[in-house]
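# Coordinates only, no sequence provided:
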């Protein structure tokens, strides 16, 4: 059985990325050990050239439609190669977990 992280990686290869990183950040949240519920994706692709951020995210969401039914959160950093170089090959950190029901 393929895990969610591997499934995300395999499916996003359809965008022919120059860089792809999928990180399971579930351990940063109040979930059981070994969970696959929170992911951070950084993807750099020419497919994003000339497209607005919302369009890029929709592209990824469409590709990962099945996986999105199984996970709680997906942080996306979708960049062109020029944007990637402007950021020195780095993506922003994911926002901190607010603890769900612990929010007052």
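Thanks, I have the structure now. All values derive from a computational prediction rather than experimental measurement.
# Every contact and neighbour count from this point should use C-alpha atoms.
OK.
# First-to-last residue distance for stretch 22-31?
Taking C-alpha to C-alpha, to the nearest Å, stretch 22-31 runs 19 Å from one end to the other.
# Counting neighbours, what do you get for residue 81?
The number of residues packed around residue 81, counting by other C-alpha atoms under 10 Å, is 19.
# could you measure it against residue 6, distance?
23 Å.
# Look at residue 43 and give its secondary structure.
strand (DSSP: H, G, I helix; E, B strand; the rest coil).
# With adjacent residues omitted, what lies nearest to it?
residue 20 (4.5 Å; C-alpha to C-alpha, 6 or more residues apart in numbering).
# structure B:
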């Protein structure tokens, strides 16, 4: 099972009503086909009710566990919402300073 699939499986523990996991590795330096190092997650869950943003992120880090270790996921962009906040917001990621350059 690849890292993306493992991350999806682990985030299911938060009982999300919406879950989006995007492998953004191709936009970062050192990319090669199949690389899994940079991800973005959008998680909508009642598990975040009453929690501050940092506490929501901590829940996601706890669910991801050892996937956030050297040699696995290097960067994780997190967008965590409760259902009443989620309106299908755009969650674009910024360009990486070390992204592969177009020729």
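All right, it came through fine. The structure displayed is predicted, hence computed values, not measured ones.
# Quick check: TM-score for this pair?
After superposition, the two chains reach a TM-score of 0.88 (TM-score structural alignment, normalised by the length of structure 2), with 96 aligned residues with a C-alpha RMSD of 1.2 Å.
# coming back round to it: just give me the match in structure 2 for the residue nearest to residue 43 of structure 1.
Aligned by TM-score structural alignment, residue 20 of structure 1 pairs with residue 19 of structure 2.
# pretty sure its match is in a strand, no?
Yes: Residue 19 of structure 2 sits within a strand when classified using three-state DSSP.
# which strands and helices sit next to the lengthiest helix in structure 1?
Across structure 1, the helix with the greatest residue count (assigned by DSSP state H) is helix 53-63. Packing partners of helix 53-63 of structure 1 (3 or more C-alpha pairs under 8 Å, 6 or more residues apart in numbering; DSSP states H and E): helix 4-12, strand 73-79.
# The first one vs structure 2, average distance?
In other words, helix 4-12 of structure 1. In the superposition against structure 2, helix 4-12 of structure 1 averages 0.5 Å from its aligned positions (mean C-alpha distance after the TM-score superposition for structure 1).
# And for the last one?
Its matched residues in structure 2 lie on average 0.4 Å from strand 73-79 of structure 1 after superposition (mean C-alpha distance after the TM-score superposition for structure 1).
# Please tell me which residues of structure 2 that strand aligns onto.
Going by TM-score structural alignment: strand 73-79 of structure 1 matches residues 75-81.
# Can you name the residues in contact with the matching stretch?
The contact list for stretch 75-81 of structure 2, computed with C-alpha atoms under 8 Å, 6 or more residues apart in numbering, reads 37-45, 48, 53, 56-57, 68, 91, 93.
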